[in-house]
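In: Sequence below, structure please.
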Amino acid sequence: MSGLPPAGDPASPASVFNVANFLTGVRLVLVPVFLLALFADDGHDPAFRVVAFVIFTVAVVTDHLDGRIARSYGMVTEFGKLADPIADKMLIGAALIGLSMLQDLPWWVTLVILAREIGVTLLRLAVLRRGVIPASRGGKLKTLVQAVAIGLFILPLHDWPAPWLTTAWVVMWAAIVLTVVTGADYLISALRGGNQSSRA
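Out: Predicted structure coming up:
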């Protein structure tokens, strides 16, 4: 016996003070640190842009780890259900808005992605009483491609060979398509009352 409570055991509710929630908290703290690095020297210092990329990557990794740990070791809490998506959207939102303010990414891209993320988050909160809905493959793929695309734009691509920027745009367009398609799919599913195919 590992001594850990089985996932979903109502008789052994998880403590809010656990590793999964700690990682979520770390991600929240990293958001302002990331912005400081991104905007250092008016956002045009290649070294600070690389630092911002590293911070963003670490934050993305915590997003993957906290959910896996929470589900695997019975650490799912009401706080985690609320804080995890908020921390996720804060990170993505901060990165997108920052890149648009620096004119490295068009504002329409930021608005499309944020509209989808905020809308889906509100839908998830609306059905929270019916239970946590696992992310679909499409949602997981969207999250991965979105993170890669944003990460590429955080790098100082204007100081690198042109193919890097072209690659970043190809990945970003893939992220935009996945963002819109999975968002529409989630909305249709939620309106139909189906809670078996949630989208991340």
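
In: CA atoms for contacts and neighbours, from now on please.
Out: Will do.

In: Need the nearest residue in space to Leu91, chain neighbours excluded.
Out: Sequence neighbours aside, Val31 is the residue nearest to Leu91 in space, at 5.7 Å (criterion: Cα to Cα, 6 or more residues apart in numbering).

In: Same check on Ile118?
Out: Nearest non-adjacent residue to Ile118 (Cα to Cα, 6+ apart): Lys89, at 7.5 Å.

In: One more: Val109?
Out: On the basis of Cα to Cα, 6+ apart, the spatially nearest residue to Val109 that is not a chain neighbour turns out to be Ile176, at 7.6 Å.

In: wait, doesn't the one you found sit right on Ala115?
Out: No. With contacts counted by Cα atoms under 8 Å, Ile176 stays clear of Ala115, the gap being 11.6 Å.

In: Compare these two (neighbour count), which wins?
Out: Ile176 (19 against 15; other Cα atoms under 10 Å).

In: buried set for the host helix or strand of that one?
Out: Ile176 is located in helix 162-191, with elements delineated by DSSP states H and E. The neighbour-count criterion (16 or more other Cα atoms under 10 Å) identifies 164-165, 168-169, 171-173, 175-176, 178-183, 186-187, 189-190 as the buried residues of helix 162-191.

In: To check against the first, give me the structure of this:
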Amino acid sequence: MNLPNKLTILRICMIPFFVLFMLVDLAGPASKWIALALFIIASLTDLLDGKIARKYQLVTNFGKFMDPLADKLLVCSAMICLTAMDRLAAWIVIIIISREFIISGFRLVAADSGVVIAASYWGKFKTTAQMIMICLLIADLGGFFGILEILFVYLALALTVISLIDYLIKNKSVLSEGSK
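Out: The predicted structure follows:
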């Protein structure tokens, strides 16, 4: 197993520990900081595994499938925890997770037709905004950062919808019977 795939597996293995520190007060006030550190480290492995895989031509079918899945598991786990903690509205999480299901289904249909759909810049902006939003909500610093939290919640939500629309428009041929 190559390094990028090991980083993907590491990210998946970090998720239960992240969730544990988010939802269980194991370390008192330090719990949220441990959860935040775990989330940041896991997020950085997402960035790192892709760069390594492309730079050293270590792209594998396992990585193509598991890397985006690990990313979705991490982000969705964080948002569900934040909802349970009353830090993020459920309706926002439902919209964001629904987008992920729609895109995943779309990719499955495309793959069945032999079409590989690359991530767009809108999708990358969306992921970045979501990760910043999650970090701000976990840190829960209040004051000016409270304003940033709100800004990033709605920015992440807007980018989620924009990236979905962009994705559907660019790949609408996948749903037609005459897809390539």
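
In: Overlay them and tell me the TM-score.
Out: Laid over one another, the chains give 0.89 as their TM-score (TM-score structural alignment, normalised by the length of the second structure), with 174 aligned residues with a Cα RMSD of 1.9 Å.

In: which residue lines up with Met79 of the second structure in the first structure?
Out: When the two structures are superposed using TM-score structural alignment, Met79 of the second structure falls opposite Leu96 in the first structure.

In: How about Asp25 of the second structure?
Out: Taking TM-score structural alignment, Asp25 of the second structure has Asp41 as its aligned residue in the first structure.

In: which residues does that match contact?
Out: With contacts defined as Cα atoms under 8 Å, 6 or more residues apart in numbering, Asp41 of the first structure is in contact with no residue.

In: ok, back up a step: tell me the mean distance between the helix or strand harbouring the residue nearest to Ile118 of the first structure and the second structure once they are aligned.
Out: When elements are defined using DSSP H and E, Lys89 of the first structure is found to belong to helix 78-101. Its match in the second structure and helix 78-101 of the first structure itself, once the structures are fitted together, sit a mean 0.8 Å apart by mean Cα distance after the TM-score superposition for the first structure.

In: From the contact counts, what lies against that helix?
Out: Using 3 or more Cα pairs under 8 Å, 6 or more residues apart in numbering; DSSP states H and E as the contact criterion, the elements in contact with helix 78-101 of the first structure are helix 19-39, helix 46-72, helix 107-126, helix 137-154.

In: and the longest one, how far from the second structure on average?
Out: Looking back up the chat, that one is helix 46-72 of the first structure. Superposed on the second structure, helix 46-72 of the first structure shows a mean distance to its aligned partners of 1.0 Å (mean Cα distance after the TM-score superposition for the first structure).

In: Buried residues of that helix, list them for me.
Out: Taking 16+ other Cα under 10 Å as the criterion, helix 46-72 of the first structure shows 46, 48-56, 59-60, 62-63, 66-67, 69-70 as buried.

In: Over to the last one?
Out: Residues of helix 137-154 of the first structure classed as buried under the neighbour-count rule (16+ other Cα under 10 Å) are 138-139, 141-143, 145-154.

In: start and end residues in the first structure for stretch 42-50 of the second structure, please.
Out: Stretch 42-50 of the second structure covers residues 59-67 of the first structure once aligned (TM-score structural alignment).

In: Check what contacts the matching stretch and list those residues.
Out: Residues from elsewhere that reach stretch 59-67 of the first structure (Cα under 8 Å, 6+ apart): Val19, Ala20, Asn21, Leu23, Thr24, Val26, Arg27, Leu30, Asp84, Asp88, Leu91, Ala147.

In: Buried among those? Need that as a selection in PyMOL.
Out: Selection command for PyMOL covering only the buried members of the contacts of stretch 59-67 of the first structure, criterion 16+ other Cα under 10 Å:
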select buried, resi 19+20+21+23+24+26+27+30+84+88+91+147
